[in-house]
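Asker: predicted structure and sequence below. I'll ask about it afterward.
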Amino acid sequence: MEFGDDIEQTPKGKFHCKLCDVNVPNKASLEDHLKGRKHQKLSSVRDTRRAQETKSVFVSGFMRETSQLQLADYFQQFGPVAEVIMDKEKGVYAFVEFSETKGLQSALSHPHHSLEGQKLRVKPRERKEFRYIPKKKQDPKNSLLSLEDLSQELCQAASVNEQMQRVVESFQLSESEKKVRALLVELLQEVFTEFFPECQIVPFGSSVNTFDIHCCDLDLFLDLENTKTFQARAKSCSEQQTGECHSEDARSEDSILSDIDLSTASPAEVLDLVAAVLRKCVPGVHKVQALSSARLPVVKFSHRELGLQGDITINNRLAVRNTRFLQLCSRLDMRVRPLVYAIRYWAKQKQLAGNPFGGGPLMNNYALTLLVIFFLQNRDPPVVPAVDQLKELACEEEECVIEGWDCTFPSQPIAVPPSRNTEDLCTLLAGFFSFYAQFDFAGSVISLREGRALPITSFLSKDQGEEGEQDKARDPAPKTPRLGPVNVLDPFELSHNVAGNLNERTQKNLRRECEEAAKYCRSLQYQRKSAKGKAWGLVRLFVPCGSSAHGPPGAAERHLVIGIPFRAAVLPDAVRHQLHSAGDLFRQLWFEKVSHAVVTVFRDVLKCSVEPAGSPRKAGHTGQSSGKDAGLLGCCSSSSGLAGKIAFAVGQTAITGGDGDENRKSIHEENNNCDVDTSLSESGKEHRPLNSDQGGVKRALPSGDDMTMSPSSKKQRLDSSDKSATACWHCLLWHRVWAARRKVRRDLLKSLPAASRPEGGSVELETQVTECIAQEQPTAEKLLEFSLEAEVLGGTENTQTVLKFTPGDDQAGLFQDFFHFLESFLPKMTEKLLEKLE
């Protein structure tokens, strides 16, 4: 198969991954799946298992009291033993893995095996097909309170404030659960001290940050700093008094430290030792797994009797400090905890957070909590102060620097003046939804350290090694945050975007759900208890996603709109620098480049005829644009600034950069001499044509009712002082470019030599696909006619270019199919062209 034995094609043209047991709709999605974390991880695990099987033997017949160490010592005579895996429940069989296949062959060739008088049965390990087994559903007795039970509890409350308090009481850990976790931490501390003298087990995360819930993981930090000092002291003592040192430090010779030097050992080596201690010495612990390649290496484990899952890290001091920060915030104001609990549960119900498999494009609880704290920092007056303000209130003894990051803040809430904000929980919850319903996620970076949203342009030009002195003082690490649709900086590790895993879809869902919640919070159903016993307050707010439709039926079908979001990560460095230099006007400059790319997709990739709206069309146009036609294809009206009146030229030189400044200058000169009016009439469909007899003469600006704006212009765009940038085109489609495109692409790739095949999903490949479709229709006739209006939304809107389509005469009913194809194709191709900007 083209993609290997793991992939098979279904009769309907889709693909099925046997390894991950998932279906994907098309080839592009399949390529993304094969590069994804889940498939890569399962492939790695399967390769490891297969390698283990080729060097392992199955052993049985030994006594139940036989230990793994005894088996390892016995089979060591045949070759180095890498690991012994024993059935811990019954203790009647084991797998012995050799470091080399020679040891395996030697053990199998030996005629008789005997250990402590017992005859051993040794045979090759059975090779089984690797299968992915999804995680079992959580035990119902340990699951969170159901919405039905919670709803009954909440409806009995007298106010929304009381409902939020009851949410906390329903989900927080009970005193008995806290005691059980504390006992497990004590047990782990006792065991690990035997192997790592003077170490410390420090809990952090959900269990102790005051935002705990039932069944949350037990996150632990193994602090080995004192152990390293202990080991160095013992080594020094041993060198000075060889064999005569009677201090307690000599215990290290009998501990696990005798086999490793912590000062030089790699994290992976230390994690393997931690996993070995958990696996062999802690009662009740099972499913131990060391993840050395994760962003933060960790050892995962489960405790059978307690039904707990836990993590142990060895280099995560910042997470411990973050936990202390969240503890401080919740103790500064009693409204913080109820607000966080309510919003976390709301986000889980709306499928915005709480991915059961970890990772993925959903928001984690830590990022969601930071959003709540940032909102509280921006109330008037603030409920919680900014981190920089907290730093000023800390004393010298509380100064803390971890890995170069300033993590200073007071240890006790008494050092922080109480908030003068008197809003109740009901008002704050409604304010949270209104705040983020209007927040400019794509154009801002949320900074809890400064307590304000920073413009994304200030991060676009930051390269490693090119920071200014002020940046170095605040951001000592050479890294800059990975920008994405949502940017939330960690309060201390300023290079970490805690929401960096989110994609555009999640961001749009977050905004939409906030808008819906904000609208509901303005109703009496939210603010007042129902006298008839109906659901009210938080109950209706917690209705799961999909249970109620958003907006009136058919609303989506009435608007033929495609959005292209602002994504700084895909732009070349030179363009990022330009946007950074543009400051508050960066959206207009970005809109210019996006419009260039959009018209190029229609004209060059899909072979449409594209002309400025209102200009006369040439008779008999066949869709093949001449060099002259490639000049001016659209115009934009905007406020002064950036380059005065922005006009668009979308020739190939404009997309790729051409001859640089000289080429750009000629384009602007041509545009300034060829203005095209793009104003809309009141209907929003008819365009005012430019008088073609007056070439180069600008039409007078309309006034009064003629300056009617489109419905979307009622919302704030860009800046309060700027008007939106818009552009309009008239397009003719000559071929069914959406029909059988996948098959044509597949046949085209097969017909081309491997060395000359275009990159999958590239502009070059899609252009050739269109040309192949066009060749099958030698006599081109006008298939579809439509107009296209583009405008950029910013400020309190999600920064994006919105493309509004208005179909012309479509008696054959083809436009809906074409538009459905464009919804995924147009943003993808536009992004590809933006990546090539110079």
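Answerer: The structure has been received and is ready for your questions.
Asker: from now on I want contacts and neighbour counts done on CA atoms only, so please keep to that.
Answerer: Will do.
Asker: neighbours around the closest residue in space to L332 that isn't next to it in sequence, how many?
Answerer: Computed as Cα to Cα, 6 or more residues apart in numbering, the closest residue to L332 that is not its neighbour in sequence is P413, at 5.5 Å. For P413, the count of nearby residues is 16 (other Cα atoms under 10 Å).
Asker: now S724
Answerer: Residues lying near S724 (other Cα under 10 Å) number 19.
Asker: comparison target, given below:
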Amino acid sequence: MELDKDIQTTQRGFHCNLCIVNIPNRPSLEDHVKGKKHQHLLRLRAQRKAQEENSVFVSGFKPDTSQTDLKEYFAQFGPVSDVIMDKQKGVYAIVEFSEPQNAEAALAQLQHQLNGLKLRVKPRERKEFKLASRGKQDSKNPQICLDKLNYELCKATSVNEQMLKVVERFELKDNEKKVRDLLVQLLQEVFTEFFPDCQIVPFGSSVNTFGIHSCDLDLFLDLENTKVFQARAKSSEATGENQSEDCRSEDSILSDIDLSTATPAEVLELVAVILRKCVPGVHKVQTLSTARLPVVKFSHRELNLHGDITINNRLAVRNTRFLQLCSGIDSRLRPLVYTIRLWAKQKQLAGNLSGPGPLLNNYALTLLVIFYLQNRDPPVLPSVNQLKNMACEEEKCIIEEWDCTFPSQPFIVPPSKNTEDLCTLLFGFFTFYSKFDFSASVVSLRDGHVLPITDFLQSDEEVVKPSEASGPKPQRSSAPKLRPMNVLDPFELNHNVAGNINERTQKNFKRECCEAEKYCRSLQYQQKSTKGKSWGLVRLFAPPTEAGPRSQVDTEKIMEVSIPFKADVLPEPLRAQLALAGQGFRGLWFAKVCSAVHMVFHEVLKCSPLEETQTTAVCQNLDKADRDGNEMEVNNNQSVEDSVLKTGKKRPLAVDEDEGPSTSTVVQAKRQKLDADMEHPEPVHWTWTQRNCVWAGRRKVRRDLLKTSDETSKPEGGCVDIESRVTQSIVEKEEKLQDLLEFKVDAEVVGGNESTKVVLRFHPSHDTAGVFQDFFHFLKSFLPKMAETILGRAES
């Protein structure tokens, strides 16, 4: 295939300049060029080019000139298909003709005059076609320009002073707060005309003491009093009482909608209409009725301010009060939050430029800081349960059946005995989360400590919520969405505020915490440079460097493949077993993963075992034991968990001698109270051999097999049967390797001080053909996907 101008050859394959993607090989390149995205962008580029050739740039007309005026004037040169005007940036317009010769005729005329003014008509600017980013800023360079701030930070005398300067630089100023208050007052006056006795309540960053210059104005439209007013008005109308003209006129405002029966979408549509037609300066009004919390988004032109209005978000208002209280309890919280937010923004861990996405939001980051301060020794901030016990009877608050009680004033809370300065606390934050097991833990600010993931692995009906022991039990059965990072809302305990985070973001967050923790140990962080070099927060805020690829090369030399623990993709039976295992869930999960890995090598990739440990034999029988009544039975009548740990110092739990040797061991709740050895079982070892290049050309063989079968296409590694047939086809058709490929695999489970995962280390012991490196590159992506597919299959 001849390469076109959009395709560039690279050292690792090809690069498409049109779609901005890398392509590894020529078969994939052919698929990409024929794909929908590439073809769509080709058509779009051709359309844009035609529009540029058919258009002229016009300026010099009066500000009150309409599109119709321009269309009528330029119609003398030919049919005008569109007129685009932008009066915000200046008085100009783009006039698009139906044919390019019409544009040429308009440009050929030397003078143009409209409404007594001479028009300037020029060719439309030719711009290079680029794939537009979703956000307003360049997605490749989202870091904030910090040149001025860095200069001020370098002049500071300590890290503590630097952190205070960060707050001073980004916090909302008094004049900005006043402007927002005036807009809230304006909206209150307007909406009161349509919804009598309603209240506009600001919440979020604008009022929670953590706002920055560009933060949105989040508003809650409280219609409870309006519903009472409407019900009273209808009652009066039915009885014939209070039929004053004024009362009837007020009632007529709400006559088109019944708030007691209207859906949120209907109410929000009315809110959007009021914003468009009755609030000066408001534009770009958009209703998002299908969001988790339906909202109306808007912008204010003169104030350059974006805002949201919701009608069912009382919990968010209460969360705002909680953050205000935490700021008042300890003054160190605000500098920490501002600093860590800026650090996360610079490291591309937070600050979604294109709306919702797999990055941390500011609220989740703030909760992570508060949770860290709850776990200092001594604690800087109390847990939510401790705050609840400090509240008086009048401060009791239940919202949507969630207990949201805490003191209204910070002076009620005893001051912390922790006297650490900001510099030490910031260092401690990175240390705390660099050793945090996110995948197997749930962050609970209500309890003030980590909750094990196994508490949330049972079915929704069996979930025990952390608040049930200390507060009213919400009449809900839904559990929080378990993801690679789990941070429970302090009050809405079935909401994971980090539920949008994927595994990559979680790994990046931990990696950046590790790098920051190492840097904070150096003198460059702790002491001001005497030579005028950057120090302290300046180096901490530096954007990610190109050091990533080098560390990746080091990882490749070690030849490791990790299979992370993902609670959200496990089948319900396995989730129930892990929940019963409690703290020993890692041993059971490790045995399951070992069984899946063995199946991938032996049954899917047709590798032959050279030597196996007893533990490996146990893992081979795991699936069969599960299918035979889910009894976890093995040849020596031990449970799989016990067998995986047999090579350890001691068995976690002895088999009852009275049961006899023929009795199978059943996984029961009483038997899951295991000691620490269950959490970290001994490693498993395999030695495998391979005669065929089963990793070469798999995608093409897979496509050919799918064409001749009725099975639907799934991602590579998404179906055990298909991948097994692909391997078998390669074995039958391709030539064998000239010499046997032999390699060893060591498997161990890690967790506790790092995210729970199974680490597989590969060691080629016989590779005269020099093909193992290619095999390993294939396994890096294939093995985790395939093992996850096997684990995710429904069990008997």
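Answerer: Ah, there it is. What you see is a predicted model; the values in this text were computed from it and never measured.
Asker: any idea what the TM-score is?
Answerer: TM-score of the superposed chains, computed with TM-score structural alignment, normalised by the length of the second structure, equals 0.77; 669 aligned residues with a Cα RMSD of 3.8 Å.
Asker: coming back round to it: alignment lookup: the residue nearest to L332 of the first structure to the second structure.
Answerer: Residue mapping for P413 of the first structure onto the second structure gives P410, with TM-score structural alignment as the criterion.
Asker: got a list of what its match touches?
Answerer: Residues in contact with P410 of the second structure, defined by Cα atoms under 8 Å, 6 or more residues apart in numbering, are L325, C326, G328, I329.
Asker: can you check I722 of the second structure too?
Answerer: Residues in contact with I722 of the second structure, defined by Cα under 8 Å, 6+ apart, are R702.
Asker: stretch 281-291 of the first structure aligns to what range in the second structure?
Answerer: So in the second structure, the equivalent range for stretch 281-291 of the first structure is 278-288, judged by TM-score structural alignment.
Asker: may I see the buried residues of the matching stretch?
Answerer: Applying a neighbour-count criterion of 16 or more other Cα atoms under 10 Å, one finds V279, V282, H283, V285, Q286, T287 buried in stretch 278-288 of the second structure.
Asker: against S260 of the second structure, how distant is the last one?
Answerer: Plainly put, T287 of the second structure is 21 Å away from S260 of the second structure if you go by Cα to Cα, to the nearest Å.
Asker: just give me the residue right at the centre of the first structure.
Answerer: In the first structure, the centroid-proximal residue (Cα atoms, centre = their mean) is N501; its distance is 1.2 Å.
Asker: which non-adjacent residue is nearest that one?
Answerer: Nearest in space to N501 of the first structure, with sequence neighbours left out and distances taken as Cα to Cα, 6+ apart, is P361 at 5.4 Å.
Asker: can you get me a residue count around the counterpart of the one you found in the second structure?
Answerer: When the second structure is aligned by TM-score structural alignment, the residue opposite P361 of the first structure is P358. Here the count is done by other Cα under 10 Å, and P358 of the second structure has 19 residues near it.
Asker: isn't P358 of the second structure up against N500?
Answerer: Yes: judged on Cα atoms under 8 Å, P358 of the second structure makes contact with N500 at a distance of 5.4 Å.
Asker: mean shift between the strand ranked longest in the first structure and the second structure?
Answerer: Criterion DSSP state E: the longest strand present in the first structure is strand 784-793. The superposed strand 784-793 of the first structure is, by mean Cα distance after the TM-score superposition for the first structure, a mean 0.7 Å from where its aligned residues fall in the second structure.
Asker: so where is whatever helix or strand comes next after that strand in the second structure?
Answerer: Proceeding C-terminally, strand 784-793 of the first structure gives way to strand 800-807 as the next helix or strand, assigned by DSSP states H and E. Residues 757-764 of the second structure are the counterpart of strand 800-807 of the first structure, counting by TM-score structural alignment.
Asker: relative to the first structure, what is the average displacement of that stretch?
Answerer: Its aligned residues in the first structure lie a mean 0.7 Å from stretch 757-764 of the second structure after superposition (mean Cα distance after the TM-score superposition for the first structure).
Asker: how far does that stretch sit from its chain's centre?
Answerer: The chain centre lies 28 Å from the centre of stretch 757-764 of the second structure; the measure is Cα atoms, centre = their mean, to the nearest Å.
Asker: now do the helices in the stretch 651-796 of the second structure.
Answerer: Using DSSP state H, counting those that start in this stretch, the helices found in the stretch 651-796 of the second structure span residues 698-707, 720-733, 772-792.
Asker: go through the ones you listed and name the closest to D626 of the second structure.
Answerer: helix 772-792 (12.1 Å; Cα to Cα).
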